[in-house]
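Peer 1: no FASTA, just this:
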């Protein structure tokens, strides 16, 4: 069992790094996508990610029910969850209790038999946002990242495509 958290800023190379890590395990990898194509730009981003990955992945689109997706695929190959930050945004937008969901995810991850690689954005390195919603999101993301990093076996921080091992 391995839970690997890969974090970094936007366009840091964290998704590529996570794909490489997930492929390093035996079996066909499973890509658990939390993004939703709500507009043309996001549709294009998703298409670019799919093209880069290739067709050797089993794909699951899971904008909200991540705990069930991770638990339901345990034992079927390495799972790559991309990304926790979008999942958090989806939870907030849907009015779900994000704190409860993050706790549920941490509990589920600690019980996995197969490897799980998770991608998340580090959003706390910039200036303090100027509005309450952005500050609440930044704070929630920081708490989520700390929670998942706490139960992870490995944590990497990616900068300019270069991974740094934190744990």
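Peer 2: Good, I have the coordinates. Quick caveat: nothing in here was measured; it's all calculated off a predicted structure.
Peer 1: switch to C-alpha atoms for all contacts and neighbour counts from now on
Peer 2: Noted.
Peer 1: Pull the residues that contact stretch 6-13.
Peer 2: 14, 17-18, 117-123, 155-162 (CA atoms under 8 Å, 6 or more residues apart in numbering).
Peer 1: Got another one to weigh against that:
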């Protein structure tokens, strides 16, 4: 069907934007939106964030938690499903800490996206427009995120970058707009 890529900095409104797009598509299709979540509750603060995101989405969303096997989750979507993946940079850090092959995992994800018959919106952080990290792991993460984001954007049908809660179309439809009350909530 279609793949939309939503990129932005921390608290830029990208999750709210992706959720609004996914909810609207689910309403059009008469289906239930799916959240494919990559975060793990490894501490109390992250557990609270995850709980808050679930409350904000509400009961209508079905959640699939997959910190590492993202391609498998995409392949598991039923034809006509509508899903949001939040977020690729958490998935990337999970892969790096698990010492997985990031390039191979990205290849597998892109293959799954190319073969899916679902509508998928992916969220990722833009980490390359800030300071150069002072340590090797931080620089490796920044570089890997940049490569991954570039590859996903190239394959996506639509790409949007979020600034201050406002979506700017980079590729595809320029009419994708999030209601202000949604973009201000995150």
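Peer 2: Yep, it's here. All values derive from a computational prediction rather than experimental measurement.
Peer 1: Would you give the TM-score for this superposition?
Peer 2: Here the superposed chains carry a TM-score of 0.98, computed using TM-score structural alignment, normalised by the length of the first structure; 167 aligned residues with a CA RMSD of 0.8 Å.
Peer 1: Just the buried ones from the contacts of stretch 6-13 of the first structure?
Peer 2: By neighbour count, with 16 or more other CA atoms under 10 Å, the contacts of stretch 6-13 of the first structure hold 14, 17-18, 117-123, 155-159 as buried.
Peer 1: Identify, from those, the entry nearest to residue 41 of the first structure.
Peer 2: residue 121 (19.2 Å; CA to CA).
Peer 1: Was I right to think the closest one contacts residue 87?
Peer 2: No. The pair residue 121 of the first structure / residue 87 is not scored as a contact, 11.1 Å apart, by CA atoms under 8 Å.
Peer 1: Residue range in the second structure corresponding to stretch 96-112 of the first structure, please.
Peer 2: Using TM-score structural alignment, stretch 96-112 of the first structure lines up with residues 100-116 of the second structure.
Peer 1: tell me which element the most centrally placed residue in the second structure falls in.
Peer 2: Centrality entry for the second structure: nearest residue to the mean C-alpha point is residue 123, 2.3 Å, by CA atoms, centre = their mean. Here residue 123 of the second structure, judged by DSSP states H and E, is contained in strand 119-125.
Peer 1: Let me know the next secondary structure element after that strand.
Peer 2: helix 136-155.
Peer 1: so that following helix versus strand 119-125, what angle?
Peer 2: 150 degrees (axes from the mean of the first three to the mean of the last three CA atoms, to 10 degrees).
Peer 1: Give the aligned range of helix 136-155 of the second structure in the first structure.
Peer 2: Under TM-score structural alignment, the match for helix 136-155 of the second structure is residues 132-151.
Peer 1: which parts of that stretch are buried?
Peer 2: Applying 16+ other CA under 10 Å to stretch 132-151 of the first structure flags 137-138, 140-142, 144-145, 147-149, 151 as buried.
Peer 1: same thing with stretch 90-97 of the first structure?
Peer 2: Result for stretch 90-97 of the first structure [16+ other CA under 10 Å]: buried residues 90-91.
Peer 1: any residues touching that stretch, and which ones?
Peer 2: Residues contacting stretch 90-97 of the first structure (CA under 8 Å, 6+ apart): 63-64, 98.
Peer 1: if we can go back for a sec, ok now the match of helix 136-155 of the second structure, how far from the chain's centre?
Peer 2: Its chain's average C-alpha position is 13 Å from that of stretch 132-151 of the first structure, according to CA atoms, centre = their mean, to the nearest Å.
Peer 1: Excluding chain neighbours, give the residue nearest to residue 42 of the first structure in space.
Peer 2: Nearest residue to residue 42 of the first structure, sequence neighbours excluded (CA to CA, 6 or more residues apart in numbering): residue 36, at 7.4 Å.
Peer 1: what's the neighbour count on the aligned partner of that neighbour in the second structure?
Peer 2: Matched by TM-score structural alignment, residue 36 of the first structure corresponds to residue 40 in the second structure. If you count neighbours by other CA atoms under 10 Å, residue 40 of the second structure ends up with 15.
Peer 1: got the contact list for residue 18 of the second structure?
Peer 2: 6, 84, 121-123.
Peer 1: how about a cut-off of 10 Å?
Peer 2: 4-7, 24, 83-86, 120-123, 160, 178, 183 (CA atoms under 10 Å, 6 or more residues apart in numbering).
Peer 1: where does it fall, helix, sheet strand or coil?
Peer 2: Following DSSP: H, G, I helix; E, B strand; the rest coil, the label given to residue 18 of the second structure is helix.
Peer 1: Name the residues of stretch 15-27 of the second structure that are buried.
Peer 2: Buried-residue list, stretch 15-27 of the second structure, by 16+ other CA under 10 Å: 15-23, 25-26.
Peer 1: Can you tell me which of the residues you listed is nearest residue 135 of the second structure?
Peer 2: Using CA to CA, these come closest to residue 135 of the second structure at residue 15, 28.2 Å.
Peer 1: I'd assumed residue 84 was in contact with that closest one.
Peer 2: Yes. Applying CA atoms under 10 Å, one finds residue 15 of the second structure in contact with residue 84, separated by 8.9 Å.
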